[in-house]
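Enquirer: I would like the atomic coordinates for the input below:
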Amino acid sequence: MTRPTFAYIDIEALRANALWLKQHCLGSKLMCVVKADAYGHDLKLIAPALSNIADGFAVAHCTEGLELRAINPTAPILVLEGTFDAAELNAAYQHDLTVALTNTWQVRDYLARPLDQRPTVWVKVDTGMHRLGLSETELNALCRDNRLPQDTVLFTHFSDADTDAEKTALQLARLTRLGERHKLMMSAANSPACLMHPNTHLDWVRPGYSLYGGSPLAHIEDNLRPVMSVYTRIHSIRSLPVGECVGYGSTWCAERASKIATLPIGYADGYPRSIKSGTKVWLHNQFAPVVGRVSMDLLTIDVTDIPAAKAGDLVEVWGQHMTLHALANHNELSGYEIMARIPKRLPRSSDWLL
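Expert: Alright, predicted model coming up:
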């Protein structure tokens, strides 16, 4: 690697987060959500590090499940969206993937298979999110003839666990009523529910964002440590007189004689183009503001107040000091989205590369 831009993945922080969540949700099994390339952290780094902590893993679709199965031959793997056709259902059975049943045609395909060729299933019930899940009537029909294995889990997904305790309680009540009626294990808690609503923990919890040190709440959870820190080094520095502008659209112009540093990172590396001028990076143990528009490969920062700054100096774009939580909140963005949209172009490593 010659371009000095990469994401450091702190495996120790990841494991500490997972162990803390497991202890915090004591009595529940821990389903670590590793969809979307482990929320942009690199599945090949994340899954092995969690193999002796997680009770299972969750992915979005079968392609992700098969990728994870190649990494971990034995762990329970839940496919949250279920399968999209009968052939995929067969692949799930062949590779021991647990599939979600989220609608009536998935149920139909599942029941059409011979009893001894049906994969393990979790059944999703729609308690108020209204994206995926069986209705109460559909669930009752499925369970009427004892057509589900004993290890089936009934699960749902909270729509407002971080903001609406009343709706969360209503969704939980709908789930537990049905789970108790049909004598099924249950799962409901996502990251905010893990942190805020202990009564939702049930048999399985399914943290994702919090596992990586992201805070799904308005405040930062002190017990969670950022797993990803993104670094680069100053490419070059130039002096600008008053009135000169920086970047596309000339959106920022110097109001004083300024020193501008260019960094080799941009929106093609996952640093959002919509970042506002004034967003901070960390350099020489202090913050420096981003100025001008983020380009595809480059961004610019004002280092006028950091006279020691020079080409080659290390910059934390986000991580331990400029947290992803702060970056997202300052720019009215979602930390979830920033994580998930980090492209393969940005190298990730659990070893220090710079």
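Enquirer: from here on, contacts and neighbour counts on C-alpha atoms
Expert: Fine.
Enquirer: Helices of the stretch 51-200 of the chain, residue ranges please.
Expert: Secondary structure of the stretch 51-200 of the chain (DSSP state H, counting those that start in this stretch): helices at 62-71, 86-94, 104-112, 136-144, 165-182, 191-196.
Enquirer: for stretch 214-225, the distance to its chain's centre please.
Expert: 13 Å (Cα atoms, centre = their mean, to the nearest Å).
Enquirer: picking that back up, residue 6: which of the helices of the stretch 51-200 of the chain is closest?
Expert: helix 62-71 (23.1 Å; Cα to Cα).
Enquirer: now the angle from that closest one to helix 86-94?
Expert: Computed by axes from the mean of the first three to the mean of the last three Cα atoms, to 10 degrees, the angle separating helix 62-71 from helix 86-94 equals 20 degrees.
Enquirer: Quick one: list the elements packing against helix 62-71.
Expert: Helix 62-71 is packed against helix 35-40, helix 43-50, strand 77-79, with contacts defined by 3 or more Cα pairs under 8 Å, 6 or more residues apart in numbering; DSSP states H and E.
Enquirer: Including distance to residue 102, could the ones you listed go into a markdown table?
Expert: Output for those, formatted as a markdown table (distance: least, Cα to Cα, whole Å):
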| stretch | distance to residue 102 |
| --- | --- |
| helix 35-40 | 17 |
| helix 43-50 | 25 |
| strand 77-79 | 11 |
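Enquirer: wait, residue 336 sits on residue 209?
Expert: Yes. Counting by Cα atoms under 8 Å, residue 209 is a contact partner of residue 336 at 6.8 Å.
Enquirer: Which residues are in contact with each of these two?
Expert: By Cα atoms under 8 Å, 6 or more residues apart in numbering, residue 336 and residue 209 have these common neighbours: residue 39.
Enquirer: Tell me which residue is most central in this protein.
Expert: Closest residue to the average C-alpha location of the chain: residue 39 at 3.6 Å, with Cα atoms, centre = their mean.
Enquirer: give me every residue that touches that residue.
Expert: Residue 39 touches 208, 209, 212, 336, 339, 340, counting by Cα under 8 Å, 6+ apart.
Enquirer: Please provide the structure for the following sequence as well, for comparison with the first:
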Amino acid sequence: MPEEAAGGILRIDLTALASNWRSLRDRAGGAETAAVVKANAYGTGIEEAVPALAAAGCRTFFVAHPGEALRARNAAPRTTVYVLNGLLPGSAGFYAAHDVRPVLGSWPEIEEWAAFCRSQGRRLEAAIHVDTGMNRLGLTVGEGLALAARPELKDFTPALLMSHFVGAEERDNPLNARQIETFAAVRNALPGIPASLANSSGIFLPQKPHFDLVRPGYALYGGNPTPGAENPMRAVVGLEGRIVQLRWVETGDTVGYNGRWIAGERRRIATVSVGYADGYPRSASAPGRSGEALATGMALVGGHPCPFAGTVSMDLLAVDVTGAPEGALARGEPVTLIGGPLTVDEVGRRAGTIGYEILTGLGDRYRRVYTGSAR
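Expert: The predicted model follows:
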């Protein structure tokens, strides 16, 4: 798709991605720095992001599903790939065939993996997940403490012991200290197994719970791992929509489905070729009257902040561009939907969600333009 024919253009800076990984590596205090590349590398593209991270020095990747593991394995053949969502019944052969590692989080998973390894006569690698507070996946703490006595550990190689923070982005959350202490106790009960607890925000905690390996995800892609403080990461993603039509609406006219936005005076509206089918959230819609201070969707048009007008629809959204520079207002001109002050965190806030959802929802209809490299 040539850029001139694309309704939306997604720009991904691979140099910034690699720089973010190096910055997190330098902060991790000697722990290995992995990369979480699930959800299509947070919307940036596994096939492009993984080689850039590998070229920067990353040697371990985490995904959520086996299909993502195949893509990561093909993109960086000489690296380690873990599948976070566990071992589904009957899937052990897949992992062995493609040299990827399951993250085992229950006794049935451990027993099935151990039985498969016995049947193959090989001690294959896997990670073990112990739940220290999320109550989502993982062995209980008691099960983790008792794991050393289990005979199944003789049948496979536990290559990593891991858990996951509940609220590391909240620096003073008392759960952080409790989880660090609990995880350290489980680690002490299983000596010799490399340990991993810290996600993006965990890397920045004052306790420095880096252990042997850290697993950043969101921060790699420009999200702020330290909410409330200045973002230490470089922006990776930029999104532009294209103006497909301009019109004036008169006082009292409505814009969009169900007439939820009303012009309080004569206003100029730009219709932009991006909608919720492209992953831009409908929750960024702007009901009300023009001129009201609404914390909803916003675009930059010629560098000028312009609020959305009405409901984000499947393929289109409307922007009130009355105050934008005239030179930026023409059919085909770009409007910035992510970029500059409209960071992924700010876009998420304005849509009543989080930057994670903005990134991972980036659709496949955009023209993707990759710039930079791992250098």
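Enquirer: coming back round to it: and of the helices and strands packed on helix 62-71 of structure 1, who's closest to residue 94 of structure 1?
Expert: Closest approach to residue 94 of structure 1 among these is made by strand 77-79 (12.9 Å; Cα to Cα).
Enquirer: tell me what the closest one is packed against?
Expert: Judged by 3+ Cα pairs under 8 Å, 6+ apart, strand 77-79 of structure 1 is in contact with strand 56-59, helix 62-71, strand 98-101.
Enquirer: Map residue 205 of structure 2 onto structure 1.
Expert: Using TM-score structural alignment as the criterion, residue 205 of structure 2 maps onto residue 196 of structure 1.
Enquirer: again with residue 106 of structure 2
Expert: Matched to structure 1 by TM-score structural alignment, residue 106 of structure 2 sits across from residue 103.
Enquirer: Okay, strands next: where are they in the stretch 151-300 of structure 2?
Expert: 157-162, 195-196, 213-214, 237-249, 254-255, 261-262, 267-272, 288-289, 298-301 (DSSP state E, counting those that start in this stretch).
Enquirer: Could you export these as TSV, including distance to residue 177 of structure 2 and mean neighbour count?
Expert: What follows is the strands of the stretch 151-300 of structure 2, written out as TSV (distance: least, Cα to Cα, whole Å; neighbours: other Cα atoms under 10 Å):
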stretch	distance to residue 177 of structure 2	mean neighbour count
strand 157-162	16	21
strand 195-196	15	24
strand 213-214	17	26
strand 237-249	33	20
strand 254-255	50	21
strand 261-262	47	22
strand 267-272	47	22
strand 288-289	45	18
strand 298-301	38	24
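Enquirer: now the ones you listed in CSV, with distance to residue 336 of structure 2?
Expert: Formatted as CSV, the strands of the stretch 151-300 of structure 2 follow (distance: least, Cα to Cα, whole Å):
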stretch, distance to residue 336 of structure 2
strand 157-162, 39
strand 195-196, 38
strand 213-214, 33
strand 237-249, 5
strand 254-255, 21
strand 261-262, 21
strand 267-272, 10
strand 288-289, 23
strand 298-301, 5
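Enquirer: still on that earlier bit, which of the helices and strands packed on strand 77-79 of structure 1 sits closest to residue 311 of structure 1?
Expert: Ranking these by proximity to residue 311 of structure 1 (Cα to Cα) places helix 62-71 first, at 39.9 Å.
Enquirer: Identify the residue range in structure 2 corresponding to that closest one.
Expert: Helix 62-71 of structure 1 maps onto residues 66-75 of structure 2, going by TM-score structural alignment.
Enquirer: So which bits of that stretch are buried?
Expert: Residues of stretch 66-75 of structure 2 classed as buried: 66, 68, 69, 70, 71, 72, 73, 74, 75 (neighbour count, 16 or more other Cα atoms under 10 Å).
Enquirer: Nearest to residue 276 of structure 2 among those?
Expert: Using Cα to Cα, these come closest to residue 276 of structure 2 at residue 68, 23.8 Å.
Enquirer: okay, the helices of the stretch 51-200 of structure 1, which one's buried deepest?
Expert: Comparing the helices of the stretch 51-200 of structure 1 on average neighbours per residue, with mean count of other Cα atoms under 10 Å, the densest one is helix 191-196 at a mean of 20.
Enquirer: Check the mean deviation of that helix from structure 2.
Expert: Overlaying structure 2 shows helix 191-196 of structure 1 at a mean distance of 1.6 Å from the equivalent residues (mean Cα distance after the TM-score superposition for structure 1).
Enquirer: Point out the other helices and strands that that helix packs with.
Expert: Right, helix 191-196 of structure 1 is packed against helix 11-24 by 3+ Cα pairs under 8 Å, 6+ apart.
Enquirer: how big is the angle separating the helix it packs on from helix 43-50?
Expert: 50 degrees.
Enquirer: Where in structure 2 does the next helix or strand after helix 11-24 of structure 1 align, residue-wise?
Expert: Sequence-wise, the next helix or strand downstream of helix 11-24 of structure 1 (DSSP states H and E) is strand 29-33. Matched against structure 2 by TM-score structural alignment, strand 29-33 of structure 1 falls on residues 32-36.
Enquirer: List of residues touching that stretch?
Expert: 21, 24-25, 53, 58-63, 212-217, 220.
Enquirer: Show me how far it is from its chain's centre.
Expert: 14 Å.
Enquirer: And for stretch 270-288 of structure 1?
Expert: How far stretch 270-288 of structure 1 lies from its chain's middle: 21 Å, per Cα atoms, centre = their mean.
Enquirer: in it, what's buried?
Expert: For stretch 270-288 of structure 1, using 16+ other Cα under 10 Å, the buried residues are 270-272, 275-277, 279-283, 287-288.
Enquirer: need these in JSON lines with distance to residue 191 of structure 1, can you?
Expert: Formatted as JSON lines, the buried residues of stretch 270-288 of structure 1 follow (distance: Cα to Cα, whole Å):
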{"residue": "270", "distance to residue 191 of structure 1": "23"}
{"residue": "271", "distance to residue 191 of structure 1": "24"}
{"residue": "272", "distance to residue 191 of structure 1": "24"}
{"residue": "275", "distance to residue 191 of structure 1": "26"}
{"residue": "276", "distance to residue 191 of structure 1": "28"}
{"residue": "277", "distance to residue 191 of structure 1": "31"}
{"residue": "279", "distance to residue 191 of structure 1": "27"}
{"residue": "280", "distance to residue 191 of structure 1": "27"}
{"residue": "281", "distance to residue 191 of structure 1": "27"}
{"residue": "282", "distance to residue 191 of structure 1": "28"}
{"residue": "283", "distance to residue 191 of structure 1": "31"}
{"residue": "287", "distance to residue 191 of structure 1": "30"}
{"residue": "288", "distance to residue 191 of structure 1": "32"}
